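Undergrad: how would this look folded up:
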Amino acid sequence: MNKQLIQSGMTLIEVLVTVLIVSVGLLGLASLQATSIKEGMDTSKRSQGLWMIDELASRMRVNTAGLANGYTGAGTVAALCTGGAVTQCNAGNECTGNEMARFDVWQVICGANAGPGVVASSNDNINITDYSITCDAAPCDATSNFTISINWVAKAVQDAASSSATYNEDDEQNITMTIRP
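TA: Next up is the predicted model:
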């Protein structure tokens, strides 16, 4: 009888060890899945950032009249997106090259404001914290090199950070591209 009791006790211990090993494995898989989703979001943001830089580069190639200071003087994200009005350049409103350049930057960086909770542009997806367009030599023209840079807060960093809206510079991701229009 003791032998049978010991054997059933060993079977119970084997089952508990098996359950423990399977539980640890499943927790590892769940953690891997969560990390994969966060990294996928960051990859999506990087793709959006590349699209935005490519869009700005294409617009700069078309609007050579705005290269002198329209693109480089557009302002910060806060001033551009929440500040003063940007001249709407369309068929009904003639614009100078510099006005068109500022409108191009506003349209790509700020996008259309469709209201809270509505995703209407790349900026809604990427959460841009800063951008810059610089020229390597004055006067800026079609033979100059322009450097376009976009910064945003990574999804993984937002989840790990406190609930405050401020982030350290180390928490940002960046894409920089140098072009010649």
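Undergrad: CA only for contacts and neighbour counts going forward, please
TA: Fine.
Undergrad: residue ranges of the strands in the chain, please?
TA: 128-135, 146-153, 172-179 (DSSP state E).
Undergrad: Adding distance to residue 66, write those out as a markdown table.
TA: Output for the strands of the chain, formatted as a markdown table (distance: least, Cα to Cα, whole Å):
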| stretch | distance to residue 66 |
| --- | --- |
| strand 128-135 | 12 |
| strand 146-153 | 13 |
| strand 172-179 | 15 |
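Undergrad: Please identify the most buried of those.
TA: Sort the strands of the chain by mean neighbour count, taking mean count of other Cα atoms under 10 Å, and strand 146-153 sits at the top with a mean of 22.
Undergrad: and it, what other elements does it pack with?
TA: Strand 146-153 sits against helix 2-62, strand 128-135, strand 172-179, with contacts defined as 3 or more Cα pairs under 8 Å, 6 or more residues apart in numbering; DSSP states H and E.
Undergrad: please give me the structure for this one as well, since I'd like to look at both together:
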Amino acid sequence: MQLNQKGITLIEILVTLAISIIGIVGLSTLQVQTHRAVNDSGNRSQAIWLLEDLTNRIHLNAAAAANYDGNQANVCNSAPTRVCSPYHNGNSVVNAVSCNGSEMATWDLYESLCDMNSIVAGSDVTKSSPATAIANPELTVVVDSANNNETTLTLKWDSRTEAENADGTKVYITDENLTGSSNNSTITYKASLTTVFIP
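TA: The predicted structure follows:
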């Protein structure tokens, strides 16, 4: 016995709709994860640029390497009194003055980490430092004078895809709350990059 079916039943429509919704939700989740990964990748690129720039600056000012030492969390609170290298403020070039090694170290850290307040006519936003493009950067410089001034630069920044647990182990996250915890241990949602060199 053969049935002549015409059209689509309501059940077939609901099954098709359910399958389509599952696919669309999966694609939107993938897009969110991709967006997070792209942002973190951009932060990492800027961090590499910043550390390479600061490494070169310390190499050029090797005699005053010890002046770079310390946690640089407050370096942007006040501008140095001496401008040790010329820069463009958006309208004109700000000329440099002669600086000693200590003043150059202070200037190098400020210029590398802080926004130089450059305003370019016709632009909405002007970024004058790689640090202004990194999410909440934290730089630590350790100069070991007992070991030929071996210098360790560590830059940490906010991350949406990688973190570090209390033991210092890298943890890769997908959807957890940025202030949450996992397995009863606190997780710090920071990515980091370290370079070690002798100036």
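Undergrad: Could you get me the TM-score between them?
TA: The TM-score (TM-score structural alignment, normalised by the length of structure 1) is 0.77; 165 aligned residues with a Cα RMSD of 2.9 Å.
Undergrad: rewinding a little: now render the helices and strands packed on strand 146-153 of structure 1 as CSV, adding distance to residue 75 of structure 1.
TA: CSV is the format used below for these (distance: least, Cα to Cα, whole Å):
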stretch, distance to residue 75 of structure 1
helix 2-62, 15
strand 128-135, 8
strand 172-179, 17
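Undergrad: okay, those, which one's buried deepest?
TA: strand 128-135 (a mean of 19).
Undergrad: can you list contacts of that one?
TA: Identification of contacts with strand 128-135 of structure 1 by Cα atoms under 8 Å, 6 or more residues apart in numbering yields 71-72, 76-77, 109, 144-153.
Undergrad: Direction-wise, compare that strand with strand 146-153 and give the angle.
TA: Interaxial angle of strand 128-135 of structure 1 relative to strand 146-153 (axes from the mean of the first three to the mean of the last three Cα atoms, to 10 degrees): 170 degrees.
Undergrad: now strand 128-135 of structure 1 and strand 172-179, what's the angle there?
TA: 20 degrees.
Undergrad: what's the angle from strand 128-135 of structure 1 to helix 2-62?
TA: Using the same axes, to 10 degrees, strand 128-135 of structure 1 lies at 40 degrees relative to helix 2-62.
Undergrad: and strand 128-135 of structure 1, how far from structure 2 on average?
TA: With mean Cα distance after the TM-score superposition for structure 1, strand 128-135 of structure 1 departs from structure 2 by a mean of 1.7 Å once superposed.
Undergrad: counterpart of residue 107 of structure 2 in structure 1?
TA: Counting by TM-score structural alignment, residue 107 of structure 2 lines up with residue 103 in structure 1.
Undergrad: wait, that match sits on residue 87?
TA: Yes. Using Cα atoms under 8 Å, residue 103 of structure 1 is in contact with residue 87, at 6.5 Å.
Undergrad: Have a look at the two and say which one is more surrounded.
TA: residue 103 (24 against 14; other Cα atoms under 10 Å).
Undergrad: Could you check how far the more buried one is from residue 46 of structure 1?
TA: Distance, residue 103 of structure 1 to residue 46 of structure 1, by Cα to Cα, to the nearest Å: 23 Å.
Undergrad: Many thanks, I have nothing further to ask.
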